[in-house]
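Novice: model this:
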Amino acid sequence: MSTFYLLLVALIQGLTEFLPVSSSGHLILLPQLTGMRDQGLTIDVAVHVGTLGAVILFFWTDVKSGLAGIPRMLTGRIDTQGSKLAFLLLVATVPVIVVGLIAKVTGLADAMRSITVIGWAMLIFGLVLYWFDKKGEDSKIATDWNRRDAIILGLWQAIALIPGTSRSGITITGARALGYTREDAAKISMLMSIPTIIASGILLGIDVAGEADIEMMKYAALGAAFAFVAALLALTLMMRLLRSVSFAPYVYYRVILGLVLLAMAYS
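Specialist: As a prediction, the model looks like this:
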């Protein structure tokens, strides 16, 4: 793998992981559209680790609170802000783990990795995001997050297993449908990404355990670093823009890309 291609993979993962445009869809498309060899699971794990580091750093205050609350949560005491956050993140992560395992075991996950699926998902779920972003009320903030909403957002998140859907996009859509403000919908979505990325990384890590050599580990470390920087920049930019801009620009991009992909798929 060339350094340029590695940089390209890392930048795409970093920039699109937290923007509502689907990182997995872009990574699947990259080798298909460029004709280059798929980057492989080792690099996939590495760039996911990079984006994980970025979101943890960006929301470190909340992450630290949630980590501190885990011991109380494990003893059934959901009586502090930290233990509540840890519990809600756990609840919201269960559906995507269950559905993800089913998709992996049945082979459905591999069957959906096509330009046609990505094109339709880009288009349809982009329009769904646009609808709920426009119609959603601004009646809730992140501190209003509760068990019912965590379950609902967990089910929304499971839909993101369809390539092209976007994990951040679909959870932001769900949060806007529940009445959360744009900034708080994005914040909840980003916090939900942490246990989800960890779970995904563990599953992918099991598949590649023992396969990577020293050379590949060097590429992986470089990819993780590139992805970390790109993800941190994307997070910072999006959270700032949400103070004055809706999710419409991301929707326009999704619709255009979706139509292009569908034209390619059906031509």
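Novice: CA atoms for contacts and neighbours, from now on please.
Specialist: Fine.
Novice: now the strands: where do they sit in the stretch 51-200 of the chain?
Specialist: Assigned by DSSP state E, counting those that start in this stretch, the stretch 51-200 of the chain shows no strands.
Novice: Could you check how far the spatially most central residue of the chain is from Asp79?
Specialist: The centre of the chain sits closest to Arg167, judged by CA atoms, centre = their mean, with a distance of 4.0 Å. Separation of Arg167 from Asp79 (CA to CA, to the nearest Å): 29 Å.
Novice: Also Gly174?
Specialist: 26 Å.
Novice: So for the two, which sits in the more crowded spot?
Specialist: Gly174 (26 against 11; other CA atoms under 10 Å).
Novice: Isn't the more buried one up against Gly154?
Specialist: No - using CA atoms under 8 Å, Gly174 is not in contact with Gly154; the gap is 9.2 Å.
Novice: Thought Glu183 was touching Arg243, still the case?
Specialist: Yes - distance between Arg243 and Glu183: 7.1 Å, which falls inside the contact criterion (CA under 8 Å).
Novice: Here is a second sequence; please produce its structure as well for comparison:
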Amino acid sequence: MDWLHAVLLAFVQGLTEFLPVSSSAHLILIPVFTDWPDQGLAFDVALHLGSLGAVVAYFRHELVAMTCSWSRSVRGKGTDDDARLAWWVIVATLPVCLMGLMFQDVIETQLRSPLILAFGLIVFGLLLGYADWRYRGQRSEVSMNWKDALWIGLAQALALIPGTSRSGITMTAALLLGFNREAAARFSFLLSIPVIVLAGGMQIYQLTVSAVAVDWSAMAVGVISSAISAYLCIHFFLVFIRRIGMQPFVIYRLLLGAALIWLYG
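Specialist: Now for the predicted structure:
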């Protein structure tokens, strides 16, 4: 893999991992529109590690507070807002874990066509636009309860359908529950951490048992490029939605979905 290929893939993954536009759709489409071969499992692992490093670095203070408070709550020493938020992240992660284990083979073999991507981009893009326009509220993540977390977690399981966007569907669910834009985005970003850890862990296991040769230089480029683009994406996205909202991403999803239907319909 040459450096241009590695940097472009990492840049796209780092941006789209947290934008509500579907990272899986973009990574699937890059080989479709170019002559580049599939990047392989090892490079996918590198991209996930870069995104994970970015979100952990950005929310490092919140994560330390959540971890300490959660640990105290497990030991029966009281529960505060940080502990509850940590518990809600765990609750919201359970549905996607169960659905991923049950339908992994179907997802990887039968749900990766351009038309399914178009369906996910358009349908869930329209739902995001509706939620941002009609149901945007004033709740912060501190007001979340276990029912909210479960609903957001069930919505996240839909992101197993390519084109849906994990960040997009979780933000949509949070907006429909009355959370403000920033709260919806922050909880979605925090929720990405266990998902990326689990997905990356599974990929690392598959990589170790497959004995595939690893291009370490491409891996390093992928980790660094993905981390930088993901970190910048998180920062500027939170500023952007506070001022403008989700509608530009909705328009982008509709245009991309329409282009896929035109090309492959």
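Novice: Let me see the TM-score of these two.
Specialist: Once superposed, chain against chain, the TM-score is 0.95 (TM-score structural alignment, normalised by the length of structure 2); 264 aligned residues with a CA RMSD of 1.5 Å.
Novice: Looking at Arg243 and Glu183 of structure 1, which has the bigger crowd around it?
Specialist: Neighbour totals were compared for Arg243 of structure 1 and Glu183, and Glu183 leads with 21 against 10 (other CA under 10 Å).
Novice: Return the residues in contact with the more buried one.
Specialist: 239, 242-243 (CA atoms under 8 Å, 6 or more residues apart in numbering).
Novice: For those, which pairs are in contact in structure 2 too?
Specialist: Counting by both residues aligned by TM-score structural alignment, their matches' CA atoms under 8 Å, the contacts of Glu183 of structure 1 that remain in contact in structure 2 are 239, 242-243.
Novice: Just name the closest of these to Phe228 of structure 1, please.
Specialist: Met239 (16.5 Å; CA to CA).
Novice: So what does that closest one match up with in structure 2?
Specialist: Correspondence of Met239 of structure 1 to structure 2, assessed by TM-score structural alignment: Leu238.
Novice: so that match touches Ala185, yeah?
Specialist: Yes - with contact defined as CA under 8 Å, Leu238 of structure 2 counts as touching Ala185 (7.2 Å).
Novice: of these two, who's got more company?
Specialist: A direct count of neighbours by other CA under 10 Å for Leu238 of structure 2 and Ala185 places Ala185 higher, at 27 against 16.
Novice: Could you give the number of residues near the nearest residue to the more buried one once chain neighbours are set aside?
Specialist: Nearest residue to Ala185 of structure 2 in three dimensions, chain neighbours excluded: Met171, at 5.9 Å (CA to CA, 6 or more residues apart in numbering). By other CA under 10 Å, the residues close to Met171 of structure 2 number 31.
Novice: Quick check: Met171 of structure 2 touching Leu190?
Specialist: No - counting by CA under 8 Å, Met171 of structure 2 sits too far from Leu190 to count as a contact (11.7 Å).
Novice: ok so, going back, please convert the contacts of Glu183 of structure 1 to a markdown table, extending it with secondary structure.
Specialist: Below are the contacts of Glu183 of structure 1 laid out as a markdown table (DSSP: H, G, I helix; E, B strand; the rest coil):
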| residue | secondary structure |
| --- | --- |
| Met239 | helix |
| Leu242 | coil |
| Arg243 | coil |
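Novice: contacting residues around Leu127 of structure 1?
Specialist: Counting by CA under 8 Å, 6+ apart, Leu127 of structure 1 has contacts 251, 255.
Novice: show me what contacts the nearest residue to Ala159 of structure 2 once chain neighbours are set aside?
Specialist: Nearest non-adjacent residue to Ala159 of structure 2, counting by CA to CA, 6+ apart: Arg166, 4.8 Å away. Listed by CA under 8 Å, 6+ apart, the contact partners of Arg166 of structure 2 are 20, 22, 156, 158-160.
Novice: and which of these is nearest Ala220 of structure 2?
Specialist: Nearest member of the contacts of Arg166 of structure 2 to Ala220 of structure 2, counting by CA to CA, is Ser22, at 23.8 Å.
Novice: so what corresponds to Ser168 of structure 1 in structure 2?
Specialist: In structure 2, Ser168 of structure 1 lands on Ser167 (TM-score structural alignment).
Novice: which SS class is the residue nearest to its match when sequence neighbours are not counted?
Specialist: Closest residue in space to Ser167 of structure 2, ignoring its immediate chain neighbours: Pro20 at 5.2 Å, by CA to CA, 6+ apart. Assigned with three-state DSSP, Pro20 of structure 2 falls in the coil class.
Novice: re earlier: tell me if I'm right that the match of Ser168 of structure 1 and Arg186 touch.
Specialist: No - in this structure, Ser167 of structure 2 is not within contact of Arg186 by CA under 8 Å, at 10.0 Å.
Novice: who has more neighbours, those two?
Specialist: Ser167 (25 against 17).
Novice: Enumerate every residue touching the more buried one.
Specialist: 17-20, 22, 156, 185, 188-189, 192.
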